[in-house]
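Asks: A predicted structure for the sequence below; I have some questions about it.
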Amino acid sequence: MLRRNRRITAVPPDRREGLVRLCALDPVEGVSLAHQLTRWERWGRGDVVVTGTLDAPTAGAWATGSLMVYGLAPRPGLGHAGADPQDVRALAEHARGRMVRRGAVSGPRRDVEAVWGPLSEAGLTAREVRWNQPLLLAPRTAEGLLAAQLRRRPHLGWVGAGTRAAVPAEDALVQPAAAAMFREEVGYDPACSGRAFARHISWLVGSGRGYVLLDDGQGGPAAPGGPAAVAFKADVGSLWRSPSGAVAQLTGVWTRPDLRGRGIGTVALAAVVDAVRADHVGPDGVVSLYANDFNAPALGLYRSLGFTRHGTFATILL
């Protein structure tokens, strides 16, 4: 298909710099795609494609079962004209043959809207469409987020002290919590798609990017050698040191259902944001996440911590 379709170009791993520069137009919106590009040292022909040229792409995508897009829509305030409509159709044609059942189309909303039109015209159908996923930024404070939360909830000091990066020996505890989060968020068991999800969670834990709070299974601190369960978890799903500074995007934020409404998730997330700054992006780095607009409890939690809106993501579940 790539040989017939001259409007898109496959990106070899040693020519990714142009697409990385495109993502740097808005590092918060571009972090997911930039993370993919910088994480992988090799990929198959056609897994990453651009419109325009390799050195000056007008848009780009990661197309491997799912489709992650960036740059298709104009961004006048950033001096970006977007991709030509024929180029968008060419990208959709390329991606259509690679999409799989239970895949997704994701990215900034305006880019997903641009490509979904030709994809749906080509017969692709959605299981669920999530057009309004607020993209939020954690605030920067001199003292950090945790200290302020513990002044309000001193009885949850054990939560702040216990929230930390998981270690590989805890992978067996983390995996069921991660799967439960996925089932709630996406609507099916990730094990249905093989071992890819479990491998990804193990990679996050092994990379120091999976954060957890363990409790005794009853909402109290876990004692050494006693029973332990995951009370809260969050991952650094994307991480990129962009030209303008480091950006982390949190994913998989989850509080065990029996503990919700007690402030535990709020304190634990504050601890995670502080830890991600200390461990990964530095005090001036950006910590972001996106959420579904219908998840009112989560959005309320983020507002209570002072998160502010940066933009809008969209996800189309296939």
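Replies: All right, it came through fine.

Asks: when you work out contacts or count neighbours from here on, use the C-alpha atoms and nothing else.
Replies: Noted.

Asks: list the contacts for Leu318?
Replies: Leu318 makes contact with Val100, Arg101, Arg102, Gly103, Ala104, Val105, Thr125, Ala126, Arg127, Glu128, according to C-alpha atoms under 8 Å, 6 or more residues apart in numbering.

Asks: now the element after the helix or strand containing Ala268, going C-ward?
Replies: Using DSSP states H and E, Ala268 sits in helix 264-276. The helix or strand immediately downstream of helix 264-276 is strand 286-290, counting by DSSP H and E.

Asks: could you check the angle that following strand makes with helix 264-276?
Replies: Angle of strand 286-290 versus helix 264-276, following axes from the mean of the first three to the mean of the last three C-alpha atoms, to 10 degrees, is 140 degrees.

Asks: which strands or helices does strand 286-290 pack on?
Replies: In this structure, strand 286-290 makes packing contacts with strand 128-137, strand 245-255, judged by 3 or more C-alpha pairs under 8 Å, 6 or more residues apart in numbering; DSSP states H and E.

Asks: would you tell me which one of those is buried the most?
Replies: Counting by mean count of other C-alpha atoms under 10 Å, strand 245-255 has the highest mean neighbour count of these, with a mean of 22.

Asks: which other helices and strands contact the helix holding Ala268?
Replies: Using 3+ C-alpha pairs under 8 Å, 6+ apart: helix 264-276 touches helix 145-152, helix 157-162, strand 164-165, strand 229-242, strand 245-255.

Asks: so which of these comes closest to Tyr211?
Replies: Tyr211 sits nearest to strand 164-165 of all those, at 4.2 Å, using C-alpha to C-alpha.

Asks: show me how far the closest one is from its chain's centre.
Replies: Strand 164-165 sits 18 Å away from the centroid of its parent chain (C-alpha atoms, centre = their mean, to the nearest Å).

Asks: ok, and what's touching that strand?
Replies: Here strand 164-165 makes contact (C-alpha under 8 Å, 6+ apart) with Val205, Gly208, Arg209, Gly210, Tyr211, Val212, Leu213, Ala271, Val272, Ala275.

Asks: and here's the other structure:
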Amino acid sequence: MLTHSTARVLEPGDLDAALAVLHSDPVANAFVTSRVNVAGLDPWRLGGEMWGFYAAGKLTSLCYAGANLVPICATPEAVAAFAERARRSGRRCSSIVGPADATAELWSRLEPHWGPAREIRRHQPLMTTRALPADIAPDPRVRRVRKDEMEVIMPACVAMFTEEVGVSPLAGDGGLLYQARVAELVSTGRAFARIEDGEVVFKAEIGAVTRHTCQIQGVWVAPSHRGRRLSESGMAAVLHYALRDVAPVVSLYVNDFNTAARAAYRRVGFTEVGAFMSVLF
């Protein structure tokens, strides 16, 4: 047993201890927990390494190091250890994202070596709800996207991603990985849209899923339909599916500068429970 503070790459035998850390904050850790539930700690299946920080022999903090670098329940000592490992490994991620305080500290240590970032979003409110809104009716035209509607939904997904992240998901591999992810969400019944005359008017997906919570992502309204409060009735519809079929708590996080989206989420019952930070490369 380790008796001092140290960090190492976790192995499949560490799964129970890692899940105990993840379950200590099920909402903030939903993204990584959902991946671990499916893939375990095998780096090939997980899509990256899971680093663990031990204090006095006990696993206390994690860091997922894949396409994203994600600090999890990371103490200041753990952040220092994860930053040193990341510095030695070199940047292989497209973003650093996680709880705001730990992510800010992690970035402050990595910026001299990895900077500059393309964009930094220092405050992204993390919001949750457990109930449907009492005064906003779900849009009856929002439904699950069918498998034969990939060609309909993909342009809206690409537009949302480009608008949100600032780069196209079609860059690099031509969009193969992104299309595969969208297809996975569609095939598992976690992609929702209102489609009129072959055009996506509103869309959203349920991304991360655990037994405790699920996380809504990719909320988008076609520019020509904005200003009609379709995001509110659309989100109410997605919440209906999520709370009935998926998990007892629904979460999302949003950019603090997106005041319209934050107001819409509050109107459908979401409340702020924390904050994320993202560093985009």
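Replies: Good, I have the coordinates. Keep in mind that this is a model prediction, so the values were computed, not measured.

Asks: please, which helix or strand holds the spatially most central residue of the second structure?
Replies: Nearest to the mean C-alpha position of the second structure, counting by C-alpha atoms, centre = their mean, stands Phe31 at 5.2 Å. Per DSSP H and E, Phe31 of the second structure falls inside helix 30-39.

Asks: name the next helix or strand downstream of that helix, please.
Replies: helix 43-46.

Asks: what lines up against Val268 of the second structure once you look at the first structure?
Replies: The alignment partner of Val268 of the second structure in the first structure, by TM-score structural alignment, is Leu305.

Asks: whoops, I mixed them up, Ser224 of the second structure
Replies: In the first structure, Ser224 of the second structure lands on Asp258 (TM-score structural alignment).

Asks: residues contacting the residue nearest to the centre of the second structure?
Replies: Phe31 of the second structure neighbours (C-alpha under 8 Å, 6+ apart): Gly207, Ala208, Val209, Gln215.

Asks: drop anything exposed from those.
Replies: The neighbour count (16 or more other C-alpha atoms under 10 Å) marks Gly207, Ala208, Val209, Gln215 as buried among those.

Asks: ok, so of those residues, who is nearest Arg262 of the second structure?
Replies: Gln215 (15.5 Å).

Asks: give me the spatial nearest neighbour of that closest one, chain neighbours excluded.
Replies: Nearest in space to Gln215 of the second structure, with sequence neighbours left out and distances taken as C-alpha to C-alpha, 6 or more residues apart in numbering, is Ser251 at 4.7 Å.

Asks: how about the one you found, what's its match in the first structure?
Replies: Using TM-score structural alignment, the equivalent of Ser251 of the second structure in the first structure is Ser288.

Asks: got a list of what that match touches?
Replies: Val28, Leu135, Leu136, Leu137, Ala138, Val247, Ala248, Gln249, Leu250.

Asks: return the member of those nearest to Leu150 of the first structure.
Replies: The closest of the contacts of Ser288 of the first structure to Leu150 of the first structure turns out to be Ala138 (C-alpha to C-alpha; 17.2 Å).

Asks: out of everything not next to it in sequence, what's closest to Arg121 of the second structure?
Replies: Using C-alpha to C-alpha, 6+ apart, the closest residue to Arg121 of the second structure is Ser278 (5.1 Å).

Asks: what lines up with that neighbour in the first structure?
Replies: In the first structure, Ser278 of the second structure lands on Thr315 (TM-score structural alignment).

Asks: among the contacts of Ser288 of the first structure, which recur in the second structure?
Replies: Using both residues aligned by TM-score structural alignment, their matches' C-alpha atoms under 8 Å, the second structure keeps these contacts from those: Val28, Leu135, Leu136, Leu137, Ala138, Val247, Ala248, Gln249, Leu250.

Asks: residues touching the third one, list them.
Replies: In this case it means Leu136 of the first structure. Ser288, Leu289, Tyr290, Phe307, Thr308, Arg309, His310, Gly311 are the contacts of Leu136 of the first structure under C-alpha under 8 Å, 6+ apart.

Asks: leaving out chain neighbours, which residue sits closest to the third one?
Replies: Spatial nearest neighbour of Tyr290 of the first structure, excluding adjacent residues (C-alpha to C-alpha, 6+ apart): Leu135 at 4.3 Å.

Asks: rewinding a little: so the match of Ser278 of the second structure is in contact with Asp111, correct?
Replies: No: at 10.8 Å, Thr315 of the first structure does not count as touching Asp111 under the criterion of C-alpha atoms under 8 Å.

Asks: next up, the contacts around the match of Ser224 of the second structure.
Replies: Contacts for Asp258 of the first structure (C-alpha under 8 Å, 6+ apart) come out as none.

Asks: doesn't it belong to a helix?
Replies: Yes: assessed with DSSP: H, G, I helix; E, B strand; the rest coil, Asp258 of the first structure lies in a helix.

Asks: so how far is Gly210 of the first structure from it?
Replies: 21 Å (C-alpha to C-alpha, to the nearest Å).

Asks: same deal with Lys233 of the first structure?
Replies: Using C-alpha to C-alpha, Lys233 of the first structure is found at 7 Å from Gly210 of the first structure.

Asks: overlap of the contact sets of these two?
Replies: The contact sets of Lys233 of the first structure and Gly210 do not overlap (C-alpha under 8 Å, 6+ apart).

Asks: what helix or strand is Asp111 of the first structure on?
Replies: Element membership for Asp111 of the first structure (DSSP H and E) is helix 109-121.

Asks: thinking again about what came up before, ok, average deviation of the helix holding Phe31 of the second structure from the first structure?
Replies: Compared with the first structure after the fit, helix 30-39 of the second structure shows a mean deviation of 1.5 Å (mean C-alpha distance after the TM-score superposition for the first structure).

Asks: compute the inter-axis angle for that helix and strand 213-221.
Replies: Following the same axes, to 10 degrees, one obtains 120 degrees for the angle between helix 30-39 of the second structure and strand 213-221.
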